[in-house]
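Participant: Sequence isn't available, so here's the structure alone:
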């Protein structure tokens, strides 16, 4: 019997994935849980295990194709004795739900939950196909069809929201409106962008790294080359457009004498018990920021457009931007306010290494409440970072360089760094942002004040 395997929801509400490579071919016999493909979401590279034991009869998409969640990607000829039985009571549960008019529950797959089952009264997400909508015909080479009535209803959104959606490349027919009568709000569009992926502007080390040859078209006669925008880069661009057009940004700057902090870093590196920990200026700033956010709640909050409320977090999940060959990724230190300095340093090293190797998981890239970006590693003094969607603050730290500086009423050569803080002016006003920067600057001038902040 032929069995279809649809691209599953790999987590975090992502709607599509790119097939990087197939590990199997048509006619090949595969075992249950054997890796059949490697796919890339906007957040991570994931290996897909086979949900069946049988012979591969068809590969619906080639390597390099971008596939919507729920669309079929492979089919198997599965012997009747090898079919996976449905969980006990599942058929009865679905029959009861159908009789009562309720939507069937989503059933778990080997790598997460399958595509959400759409109800007749709600617009389906573009290109999404449920198991019931796919007609498996072994004799037909036609593509699977959507079930009748899968796409319904008109989109309701005000003109400014429609413009934001256009600028953010968001199809409003895929967005569920949280406003009165199903009206789509700005927050709904921003959330749709956030699901595609997080985080800031693209700072990959070299333009074009991480793309397969199929993504780069040969240079034309006019000397131009076209590079496909997919995965992390596509999601980053979309998220940044949505953030720039939805949150009123303000950026404040502060140059700080960090000579004593750099001396502290050198002393910590020389300690035998910290020999295996990479203490850096980034880890010291991260620890200080994690402590200060408890006193500056506005910067550790988000604006909820739908409810007209500000949601304050009483924990700190600190995002640390990392440039990788796939583009900018932002691993998240969960509960960083409770971590010791050496733990913060160790977590930053481990997470950024995982991001650059491609082994990081979507869960490790989500949930940030505040973000830091070290642009100093590229020899830059300052910048105007764009807020990640759903956050109210982001801090960029510049390079540390020697400069003439006032020190004890004299001019001396000191190590100086510039801090750039961007924040959502709906949540944080200029005074609050300035106080946060000022307190952070005091700690970096005299790191002994970290003890007073604990």
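Facilitator: That came through, no problem. No experiment lies behind these values; they were computed from the predicted model shown.
Participant: Only C-alpha atoms from now on, for both contacts and neighbour counts.
Facilitator: Fine.
Participant: Can you check which strand is longest in this protein?
Facilitator: strand 410-424 (DSSP state E).
Participant: what does the very next helix or strand once past it rub up against?
Facilitator: Following strand 410-424 in sequence order, the next helix or strand is helix 430-445 (DSSP states H and E). Residues outside helix 430-445 that contact it (C-alpha atoms under 8 Å, 6 or more residues apart in numbering): 250, 252-261, 285, 288-289, 292, 296, 298-299, 419, 421, 423, 449-450.
Participant: what about burial for those, which qualify?
Facilitator: 250, 252-261, 285, 288-289, 292, 296, 298-299, 419, 421, 423, 450 (16 or more other C-alpha atoms under 10 Å).
Participant: Sitting in strands, which of those do you find?
Facilitator: Using DSSP E, those in strands are 250, 252-257, 419, 421, 423.
Participant: before we move on, the earlier item: give me the angle between the longest strand of the chain and strand 249-257.
Facilitator: Here strand 410-424 points in a direction 160 degrees away from that of strand 249-257 (axes from the mean of the first three to the mean of the last three C-alpha atoms, to 10 degrees).
Participant: Output the contacting helices and strands for strand 410-424.
Facilitator: Other helices and strands packing on strand 410-424, by 3 or more C-alpha pairs under 8 Å, 6 or more residues apart in numbering; DSSP states H and E, are strand 249-257, helix 259-269, strand 393-397, strand 401-407, helix 430-445.
Participant: How far does the third one sit from its chain's centre?
Facilitator: I take that to be strand 393-397. Relative to the centre of its chain, strand 393-397 is centred 17 Å away, using C-alpha atoms, centre = their mean, to the nearest Å.
Participant: Equivalent analysis for the last one, please.
Facilitator: Here the centre of mass of C-alpha atoms in helix 430-445, compared against the chain's by C-alpha atoms, centre = their mean, lies 28 Å away.
Participant: Give the closest residue to residue 297 in space, chain neighbours not counted.
Facilitator: Among residues not flanking residue 297 along the chain, residue 312 sits closest, at 6.6 Å (C-alpha to C-alpha, 6 or more residues apart in numbering).
Participant: okay, now the one to match up with it:
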């Protein structure tokens, strides 16, 4: 029996994903929950487990294709037989719609439930520009559709993606009349095209691809390279633009003597009992940030415009920015304020390794309350980091440099660092931001002070 596996919503509400590679081939035998493909969402590369056990009948896409949620990825031959005819309903009763058991995929949560309603109910949307629904389109709708007025049933927006909504709008089709073909309930472009064919709507002619391909490219095209904006880089760009034009950013800087922290790090690296733990400057900075946030809660808050509230967090979910081949991502260390210095160091090492491999799960980048970014690893002294959307602050960690510095009334060579703090001025006043930065620097100037803090 042929079973289609459609691209599921991977838990982020993202409308599409790019197929990175197939881990199977047509004709292969697969088991339930065996990984069959790698796809890249706007946040991470994710492995897809098989929802069926059987033989791979057809792969519907190639590596590099962008696939919308709900589109068929692969067709399996499961070898299952249809239900026996002896299970026919008793005469005089309505035959129930055949219920196909959808396996529960590892990592996707519970399998979706089908509606108990045997017939789809098409609704009449309130008038758009004309104030009424096109009656010709309604008359061409499936005969089993039941038309309801807004008074009978609240109008809900059909689940779809922006490109599909635009496509339907260009054709003059109300998405409320289109049946979603997949188990996700998401209306896809193919669903709209099928409905358009049913009601006799002809899409506008597209430019001839062959003619376009035969047109010689401008000479300058040979002098440049073009890369589609998609995946992690596209998501990062959208988030940064949204942050920059939503939250009023303020940045402040502090340069100070970090020699005692560098000596602490060196002593920890030489401690054989800590062999296998990479305790570096970033781990100590992370610990200092957690301690300072407890004393400066306005930096560990968010602006909830919808609720009209300022939400202060009584925990620290620390985002640590990581540069990868696919772009910048910010995995989160949950409840970082409860971890010891060694545990923080291990968490930072692990998330960096996972990020570089491209395996950071979307869920691992959610729920951050404050972030740090280390541009010192590139030899940069200072910068103006952009806030992660929904967070009040982000701390930039500059490079450690040996400089002549005043120490105990004399000039000496000391280890010096600059911290760069950007914060949301709606949540954090200049004085509060400065106090936080001084608190972090104070701990790093003399790590023994941390023993006095709660």
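Facilitator: On my side now, so go ahead. All values reported here derive from a predicted model rather than from experimental measurement.
Participant: Would you give the TM-score for this superposition?
Facilitator: The TM-score (TM-score structural alignment, normalised by the length of structure 1) is 0.73; 362 aligned residues with a C-alpha RMSD of 3.3 Å.
Participant: re the thing from before, ok, the ones in strands among the buried ones among the contacts of helix 430-445 of structure 1 vs residue 195 of structure 1, which is closest?
Facilitator: Proximity of these to residue 195 of structure 1 (C-alpha to C-alpha) peaks at residue 423, which lies at 21.1 Å.
Participant: residues contacting that closest one?
Facilitator: Neighbours of residue 423 of structure 1 in contact, by C-alpha under 8 Å, 6+ apart: 249-251, 299, 387, 392-394, 433.
Participant: Those residues: which two are farthest apart?
Facilitator: 387 and 433 (14.0 Å).
Participant: So between the two, which is more surrounded?
Facilitator: The neighbour count for residue 387 of structure 1 versus residue 433, taken as other C-alpha atoms under 10 Å, is higher for residue 387 (30 against 23).
Participant: Verify the stated contact: the more buried one with residue 394.
Facilitator: Yes. The criterion here is C-alpha atoms under 8 Å, and residue 387 of structure 1 meets it with residue 394 at 5.9 Å.
Participant: ok, and the closest non-adjacent residue to residue 74 of structure 2?
Facilitator: residue 59 is the one closest to residue 74 of structure 2 (C-alpha to C-alpha, 6+ apart), at 4.6 Å.
Participant: Distance-wise, check the aligned partner of that neighbour in structure 1 relative to residue 20 of structure 1.
Facilitator: Matched across to structure 1, residue 59 of structure 2 falls on residue 59, judged by TM-score structural alignment. Separation of residue 59 of structure 1 from residue 20 of structure 1 (C-alpha to C-alpha, to the nearest Å) stands at 13 Å.
Participant: These two: which has the busier surroundings?
Facilitator: Per other C-alpha under 10 Å, whichever of residue 59 of structure 1 and residue 20 has more neighbours is residue 20, with 19 against 16.
Participant: Tell me how far the one helix or strand the more buried one maps to lies from the chain's centre.
Facilitator: Using DSSP H and E, residue 20 of structure 1 maps to strand 16-22. Centroid separation between strand 16-22 of structure 1 and its chain, computed with C-alpha atoms, centre = their mean, is 17 Å.
Participant: same thing with stretch 21-32 of structure 1?
Facilitator: Chain-centre distance of stretch 21-32 of structure 1: 30 Å, with C-alpha atoms, centre = their mean.
Participant: rewinding a little: in structure 2, which of the contacts of residue 423 of structure 1 remain in contact?
Facilitator: For the contacts of residue 423 of structure 1, the contacts that are reproduced in structure 2, applying both residues aligned by TM-score structural alignment, their matches' C-alpha atoms under 8 Å, are 249-251, 299, 387, 392-394, 433.
Participant: Adding distance to residue 235 of structure 1, write the residues you listed out as a markdown table.
Facilitator: Below are these laid out as a markdown table (distance: C-alpha to C-alpha, whole Å):
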| residue | distance to residue 235 of structure 1 |
| --- | --- |
| 249 | 20 |
| 250 | 23 |
| 251 | 24 |
| 299 | 24 |
| 387 | 14 |
| 392 | 19 |
| 393 | 20 |
| 394 | 18 |
| 433 | 28 |
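Participant: Would you check the span in structure 2 matched by stretch 167-180 of structure 1?
Facilitator: Taking TM-score structural alignment, stretch 167-180 of structure 1 hits no residues over in structure 2.
Participant: picking that back up, return every residue with contacts to both of residue 387 and residue 394 of structure 1.
Facilitator: By C-alpha under 8 Å, 6+ apart, the residues touching both residue 387 of structure 1 and residue 394 are 422-423.
Participant: where do the helices sit along structure 2?
Facilitator: 135-139, 162-171, 189-199, 209-214, 231-244, 259-270, 281-295, 341-357, 430-445 (DSSP state H).
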